[in-house]
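K.L.:
What follows is a predicted protein model with its sequence.
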Amino acid sequence: MLQRQSVNSRVGFFDSGIGGLVIAREFIKMCPAVDTLYIADWGFCPYGEKSETLVLERAHFLTKKLIDHGCTHVVVACNTATSVALESLRDTYDIAFTGVQPPVELAAAKSKSGVIGVVATPITLRGRLFQEAVARLDGKIDVHTAAGEGLVELVESGDFSSEKARLHIAKVINPIIAGGADHIVLGCTHYSFFAEMIQEMAGPAITVVDSASHVALQIAKAVCPG
């Protein structure tokens, strides 16, 4: 469990691009007095299409940069980087870390159909953290997965609402919907930019689960006084 830190703590966020800004924005609303830094690793975006070795190297490089700039709490604001690097970072640096994982168990607890869908990068979907989360469901919930390939690039290009984006998203989520899922979990921080569109396309019978606010609250509880 993370220890509560003083308001003078500096919190650093990193992601391959702008996806993690969704979490940073929510955190700043909760703790406006806390100094924050954000690194978008655009030269290596998207992480989901890189090797796990490279993602691990970038996570350590960016963490060192944030520590050098006075950060005492680092948020790995990327599901892929969390899956690959969070354990290694915690073993290496004597500071607090918060990672991001698809909220599978949250969606499973609220599911009435017994079927949920998860959209994430291939690295996240095959990673140990995600596989362990699914295993904890003990077969009581069917988990349908889809790789959201190409969605990060749409976000980074600023395309949040075009017909091209809608068609791309439809190809990703339609098999999940057809499989009977009543919850769709967004397993990449970039996908938060499409949350409203996905909810509209999925319809009122399906709930889109985005972890940004939940993760921001976790950080706030650890960092903000009171």
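P.N.:
Yes, it's here. Numbers count the residues shown, from 1 in each chain.

K.L.:
going forward, measure contacts and count neighbours with C-alpha atoms only.
P.N.:
Will do.

K.L.:
roughly how far is the helix or strand hosting Phe14 from the heart of the chain?
P.N.:
For Phe14, the enclosing helix or strand under DSSP states H and E is strand 10-15. Distance of strand 10-15 from the chain centroid (C-alpha atoms, centre = their mean, to the nearest Å) equals 14 Å.

K.L.:
which strands and helices sit next to that strand?
P.N.:
Secondary-structure packing of strand 10-15 (3 or more C-alpha pairs under 8 Å, 6 or more residues apart in numbering; DSSP states H and E): strand 35-40, strand 71-76.

K.L.:
Report the contact partners of the closest residue in space to Asp142 that isn't next to it in sequence.
P.N.:
Spatial nearest neighbour of Asp142, chain neighbours left out: Val115 (4.7 Å); criterion: C-alpha to C-alpha, 6 or more residues apart in numbering. Residues in contact with Val115 (C-alpha atoms under 8 Å, 6 or more residues apart in numbering) are Ala108, Ile141, Asp142, Val143, His144, Gly179, Gly180, Ala181, Asp182, His183.

K.L.:
Quick one: buried ones out of the residues you listed?
P.N.:
Using 16 or more other C-alpha atoms under 10 Å as the burial test, these include Ala108, Ile141, Asp142, Val143, His144, Gly180, Ala181, Asp182, His183 as buried.

K.L.:
Alongside the first one, take a look at this:
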Amino acid sequence: MNLQPIGIFDSGVGGTSIWKELRRTLPDESMVYLADSANAPYGERSPHEILKLCIKNTELLLEKDCKLIVVACNTATTNAIAYLRDNYSLPFIGIEPAIKPAALNTSSGVIGVLATRGTLSSELFARTSGNFAAGIRVIEQFGDGLVPLIEAGKIHSEEMTILLHQYLDPMIEKGIDHLVLGCTHYPYLIDRMKSILPEDVKIIDSGQAVARQTKRVLEAQNALAPANDNQVSLKFYTNADKELLRSFLNDVNDPFEIIELDF
């Protein structure tokens, strides 16, 4: 089991932000990543559609003999992870908007959450917000259109600039001092956001926390890969243009393979 890979899936390329944190934290682990770009964005689909896609991705990662699956998508986590945990025997690590640290550290008492409709409308998000943000003003904003632009490689486009101002300017006016990113695609927009937000607004994403939790779960199950084993395999599967996925991995120095697959 120790040499089996970690599986990761997302509705496209966004989850590579999580993959990079996992790689930094767990350098001896093999990994299989599924980029379901053909069905992105999940956040605009119904809960039933999201669940079907998550089951499909899980089954494919099981075929790849994964020992643990990271659901590197906030929308998939909030809509499907309870079902996945109830119906499959391997561990699942999910991703939720990091409301807790924002609520604990806010000075203004106002925090912003930028996420997909699928995440913000979910029961899990409502529970998380209720548990950790009592007495805090939470400004929720749908990030409509951001994921398709990222998936199209248009991070620096004029369309992206317009949308980011449309979503962030009202939050700034309401006095947020923390911005929680509720989609794994959004870390690729951090530099763009910093050019808009006041310097004192802290941006929070979940990547490092997910990597630490993955390590804890593998340690608890005695399932960590042996150190310096030299058998690390890094594979990416995409059902869209693999060159787009490759463009999000330009800063990865380790050897990896990208495979186009119809799934």
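P.N.:
It's in. Computed from a predicted model, the values in this text were never measured in an experiment.

K.L.:
re the thing from before, give me the aligned partner of the residue nearest to Asp142 of the first structure over in the second structure.
P.N.:
By TM-score structural alignment, Val115 of the first structure lines up with Val110 in the second structure.

K.L.:
list the helices and strands the host helix or strand of Glu219 of the second structure packs on?
P.N.:
Assessed by DSSP H and E, Glu219 of the second structure sits inside helix 207-220. Applying 3+ C-alpha pairs under 8 Å, 6+ apart, one finds that helix 207-220 of the second structure contacts helix 16-25, strand 92-93.

K.L.:
I would like the residues contacting the shortest one, please.
P.N.:
With C-alpha under 8 Å, 6+ apart as the test, strand 92-93 of the second structure has contacts from Leu68, Ile69, Val70, Val71, Ile81, Leu84, Arg85, Val210, Gln213, Thr214.

K.L.:
try it again with 6 Å
P.N.:
For strand 92-93 of the second structure, the external contacting residues (C-alpha atoms under 6 Å, 6 or more residues apart in numbering) are Ile69, Val70.

K.L.:
against the first structure, where does that strand fall?
P.N.:
Aligned by TM-score structural alignment, strand 92-93 of the second structure falls on residues 97-98 of the first structure.

K.L.:
about what we covered before: possible to save the buried ones among the contacts of Val115 of the first structure as JSON lines with secondary structure?
P.N.:
What follows is those, written out as JSON lines (DSSP: H, G, I helix; E, B strand; the rest coil):
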{"residue": "Ala108", "secondary structure": "helix"}
{"residue": "Ile141", "secondary structure": "coil"}
{"residue": "Asp142", "secondary structure": "strand"}
{"residue": "Val143", "secondary structure": "strand"}
{"residue": "His144", "secondary structure": "strand"}
{"residue": "Gly180", "secondary structure": "coil"}
{"residue": "Ala181", "secondary structure": "coil"}
{"residue": "Asp182", "secondary structure": "coil"}
{"residue": "His183", "secondary structure": "strand"}
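
K.L.:
so where is the strand holding Phe14 of the first structure in the second structure?
P.N.:
The aligned range for strand 10-15 of the first structure is 5-10, by TM-score structural alignment.

K.L.:
what does stretch 155-169 of the first structure give?
P.N.:
Mapping stretch 155-169 of the first structure onto the second structure (TM-score structural alignment) gives residues 150-164.

K.L.:
got the buried residues for that stretch?
P.N.:
Ile150, Glu151, Ile155, Met160, Leu164.

K.L.:
mind listing the helices for the first structure?
P.N.:
21-30, 52-68, 79-92, 104-110, 122-126, 128-135, 151-156, 163-178, 195-202, 212-223 (DSSP state H).

K.L.:
who's in contact with Cys73 of the second structure?
P.N.:
By C-alpha under 6 Å, 6+ apart, the neighbours of Cys73 of the second structure are Asp10, Thr184.

K.L.:
cool, and Gly14 of the second structure?
P.N.:
By C-alpha under 6 Å, 6+ apart, the contact set of Gly14 of the second structure is Thr184, His185.

K.L.:
State the distance from the closest residue in space to Val152 of the first structure that isn't next to it in sequence to Ala33 of the first structure.
P.N.:
Of all residues not flanking Val152 of the first structure in the chain, His190 sits nearest, at 5.8 Å (C-alpha to C-alpha, 6+ apart). Separation of His190 of the first structure from Ala33 of the first structure (C-alpha to C-alpha, to the nearest Å): 26 Å.

K.L.:
With Val55 of the first structure instead?
P.N.:
Val55 of the first structure is 31 Å from Ala33 of the first structure, by C-alpha to C-alpha.

K.L.:
Give the residue from these two that has the larger number of neighbours.
P.N.:
More crowded of Val55 of the first structure and Ala33, by other C-alpha atoms under 10 Å: Val55, with 23 against 12.

K.L.:
What's the match for the more buried one in the second structure?
P.N.:
That one, Val55 of the first structure, aligns with Ile50 by TM-score structural alignment.

K.L.:
Contacts only, for its match.
P.N.:
Ile50 of the second structure neighbours (C-alpha under 6 Å, 6+ apart): none.

K.L.:
Where in the first structure does the next helix or strand after the helix holding Glu219 of the second structure fall?
P.N.:
Under the assignment DSSP H and E, the closest C-terminal helix or strand after helix 207-220 of the second structure is strand 234-238. Under the alignment (TM-score structural alignment), strand 234-238 of the second structure falls on nothing in the first structure.

K.L.:
which other helices and strands contact strand 234-238 of the second structure?
P.N.:
Here strand 234-238 of the second structure touches strand 31-35, strand 257-260, going by 3 or more C-alpha pairs under 6 Å, 6 or more residues apart in numbering; DSSP states H and E.

K.L.:
Just say which of those strands is most tucked in.
P.N.:
strand 31-35 (a mean of 26; mean count of other C-alpha atoms under 10 Å).

K.L.:
picking that back up, please tabulate the helices of the first structure in CSV, including the columns distance to Phe14 of the first structure.
P.N.:
Formatted as CSV, the helices of the first structure follow (distance: least, C-alpha to C-alpha, whole Å):
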stretch, distance to Phe14 of the first structure
helix 21-30, 9
helix 52-68, 7
helix 79-92, 9
helix 104-110, 23
helix 122-126, 17
helix 128-135, 19
helix 151-156, 15
helix 163-178, 25
helix 195-202, 21
helix 212-223, 14
